[in-house]
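Participant: Got a predicted structure plus its sequence, pasted below:
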Amino acid sequence: MFLHAGALADGAVDSIQADFDKLKPSAYKDGAFRYRKYSKVRLDDGAVSLLPSEAFVQTGDINRFQGDVARTYDDLSGELLNSQGFQSICAEFATVCKLPAQSTMEVHQMRIIAQAGTDSVEAAPEGIHQDGFDFVGVFTIARHNHTGGELLVWRSQHDDSPLTRLNLIAGEFCIVNDKSLWHSASSLSAINGDDVGYWDLFVLTASSS
């Protein structure tokens, strides 16, 4: 088992919060409640660079919600890639996972939306799942006007209760071994009915080789 929870240095997310305001709704089944970008990046002795764009595909046995679909998203912005905050996220992820100095990781930049005046929205519509990598990291950048959105980590998809429930605030993260643990997230509901609620986060995935 491998689970690591921690926090970035104070102020690390300040330079990247505004970038989430530029996200567009997904063109796929999650578009009603997820705005997102996706890229593969290369980490080379601490330097982060963008790799050529590729569609993101998960098999149906991994993603029961929208598996076996080649999904194409906008790449992460150059401004974000060059920001100290994003570079610190990639460095923290690589350090905790003990990735090689030259390694590849996949990055999902997401805003999960809880619309005012509507019922709760699923943060993880695929349910309790693994993503098919060695490591998965969830980094919270901001939360606004919502309840829920807890990260849930399970020993097995068949367990009745999660191993842990984490309500990660801005700058906090959790990294799990995707081979031995399962994860999900609780649904979101807007608090103030006159305002949208949202959870801004990065999901990073990588394999050791």
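Facilitator: Cool, the structure landed.
Participant: From here on, just use CA atoms for contacts and neighbour counts.
Facilitator: Fine.
Participant: Quick one: the strands in this structure, in order.
Facilitator: 3-7, 34-44, 47-50, 102-114, 135-144, 146-148, 151-154, 164-166, 172-177, 182-185, 188-190, 197-206 (DSSP state E).
Participant: Mind putting those into a markdown table with mean neighbour count and distance to Q87?
Facilitator: Formatted as a markdown table, those follow (neighbours: other Cα atoms under 10 Å; distance: least, Cα to Cα, whole Å):
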| stretch | mean neighbour count | distance to Q87 |
| --- | --- | --- |
| strand 3-7 | 15 | 14 |
| strand 34-44 | 22 | 9 |
| strand 47-50 | 16 | 7 |
| strand 102-114 | 22 | 12 |
| strand 135-144 | 23 | 13 |
| strand 146-148 | 19 | 28 |
| strand 151-154 | 20 | 23 |
| strand 164-166 | 15 | 24 |
| strand 172-177 | 22 | 15 |
| strand 182-185 | 23 | 25 |
| strand 188-190 | 24 | 28 |
| strand 197-206 | 22 | 12 |
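Participant: second one coming, line it up with the first:
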Amino acid sequence: MPGQDSVLIEESIPGRLRADHFAQHGWAHGRLSVPTEGSDWEQFASAWDELVPDPYLGEERCRRNRRFGRVLAHRDGALEPLRGSDFFQSKEINRAFGGRLRVFEPLTDAVLTGPCLPRLLRETVAVVNEAAGKQDWELGIHFIRVIADPGESSEPAPEGRHSDGHAYVAIHLIDRHQCAGGRNQLFRNNESRAQFSVVMTEPLETLIVSDTTMEHSVSEIRPEAGTGSGWRDTMIVDFNRVPVPEEVTGRTYGFIR
């Protein structure tokens, strides 16, 4: 196991996402096994074209479209969509946007019931459960497109280096379109040197992070030279422990197949 002050070398070709690496280091980098070709994937990825402008950016140097949804992932593998698309972080957790309730446009029913999202969620939950122990999770699912216009750059994470106030966070790359930048870095809490650094380029290239022991950042994106606007599409999944599923708000008692 590398020392806590070492920097792990960037992986150019991501392999399988490994739960043992996640359990040992507090993070893992790899790819999910969901196919990223064919009509099912194309329909899923096209959902990022239907995102709406984030109304909470204010003066931040970021142009971002998004939607948000919630799912209760039961320990038996069932996925239950939850009503409500409100999202709150404290000011201590998110210095840029914390301290206020944000309500985003919800994920569409077509996305929730389509073939790709349930499989993505189940594979991600399986990795976390293998490392952390099988349990019930409330998942916060963020579809995000960060856009950089010609001559400008855009910050995917205006809050800078941060943790998000969850147990675990999974960052899935969906697509990149004629953009440069977007380097993810992972840090142990209170340490200055990055443990890992990568520019994710492959669809479903993924980082899973222990949000209680690690912090993460992502650098600005900018359009590639000689192109128009560029963008970077990601799906971020927040994991929050659920001691009592009956007390989770917004339960629908319906299940995604």
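Facilitator: Received, thanks. All figures in this text were calculated on a predicted structure; none of them were measured in a lab.
Participant: related to what we said a few turns ago, closest to E122 of the first structure out of the strands of the first structure?
Facilitator: Taking Cα to Cα, strand 188-190 is the member of the strands of the first structure nearest to E122 of the first structure, at 6.5 Å.
Participant: mean deviation of the closest one from the second structure?
Facilitator: Compared with the second structure after fitting, strand 188-190 of the first structure deviates on average by 0.5 Å (mean Cα distance after the TM-score superposition for the first structure).
Participant: Which strands or helices does that strand pack on?
Facilitator: In this structure, strand 188-190 of the first structure makes packing contacts with strand 102-114, strand 146-148, strand 197-206, judged by 3 or more Cα pairs under 8 Å, 6 or more residues apart in numbering; DSSP states H and E.
Participant: any residues touching it, and which ones?
Facilitator: 113-123, 145-149, 196-198 (Cα atoms under 8 Å, 6 or more residues apart in numbering).
Participant: If we use 10 Å, what do you get?
Facilitator: 112-123, 144-150, 196-199 (Cα atoms under 10 Å, 6 or more residues apart in numbering).
Participant: Then stretch 117-126 of the second structure?
Facilitator: 17, 19, 32-34, 41, 44, 71, 73-75, 77-79, 110-112, 128-129, 131-137, 139, 141, 170, 172, 204, 206, 208, 237, 239, 256-257.
Participant: aligned partner of L120 of the second structure in the first structure?
Facilitator: Aligned by TM-score structural alignment, L120 of the second structure pairs with I89 of the first structure.
Participant: same deal with F104 of the second structure?
Facilitator: So F104 of the second structure corresponds to Y73, using TM-score structural alignment.
Participant: L139 of the second structure too?
Facilitator: In the first structure, L139 of the second structure lands on M105 (TM-score structural alignment).
Participant: now W27 of the second structure
Facilitator: Aligned partner of W27 of the second structure by TM-score structural alignment: L3.
Participant: I'd say the match of L139 of the second structure and D44 touch.
Facilitator: No. Counting by Cα atoms under 10 Å, M105 of the first structure stays clear of D44, with 11.2 Å between them.
Participant: close enough to count as contact, T147 of the first structure and A123?
Facilitator: No. At 11.5 Å, T147 of the first structure does not count as touching A123 under the criterion of Cα under 10 Å.
Participant: between those two, what contacts are shared?
Facilitator: With Cα under 10 Å, 6+ apart, T147 of the first structure and A123 have common neighbours A114, S186, S187, L188, W199.
Participant: Could you check which residue of the second structure pairs with the fourth one?
Facilitator: Residue-level alignment of L188 of the first structure against the second structure, with TM-score structural alignment as criterion, gives I221.
Participant: what's the closest non-adjacent residue to that match?
Facilitator: Of all residues not flanking I221 of the second structure in the chain, G181 sits nearest, at 4.5 Å (Cα to Cα, 6 or more residues apart in numbering).
Participant: Identify the residue of the first structure aligned to the one you found.
Facilitator: So, by TM-score structural alignment, G181 of the second structure is matched to G148.
Participant: Against A5 of the first structure, how distant is its match?
Facilitator: According to Cα to Cα, to the nearest Å, G148 of the first structure stands 18 Å off from A5 of the first structure.
Participant: Then A27 of the first structure?
Facilitator: A27 of the first structure is 32 Å from A5 of the first structure, by Cα to Cα.
Participant: What residues sit buried inside the top helix by length along the first structure?
Facilitator: Across the first structure, the longest stretch assigned as helix under DSSP state H is helix 84-97. Neighbour-count burial for helix 84-97 of the first structure flags G85, F86, Q87, S88, I89, C90, A91, E92, F93, A94, V96, C97 (criterion: 16 or more other Cα atoms under 10 Å).
Participant: Could I get the buried residue list for the strand or helix carrying F22 of the second structure?
Facilitator: In this structure, F22 of the second structure is located in helix 19-25 according to DSSP states H and E. Across helix 19-25 of the second structure, burial judged by 16+ other Cα under 10 Å covers A19, F22, A23, H25.
Participant: helices or strands up against it?
Facilitator: strand 27-31, helix 116-132, strand 205-210 (3 or more Cα pairs under 10 Å, 6 or more residues apart in numbering; DSSP states H and E).
Participant: from the middle of its chain, how far away would it be?
Facilitator: 18 Å (Cα atoms, centre = their mean, to the nearest Å).
Participant: Ok, stretch 80-95 of the second structure next?
Facilitator: The answer for stretch 80-95 of the second structure is 14 Å, by Cα atoms, centre = their mean.
Participant: Straight-line length of it, end to end?
Facilitator: 31 Å.
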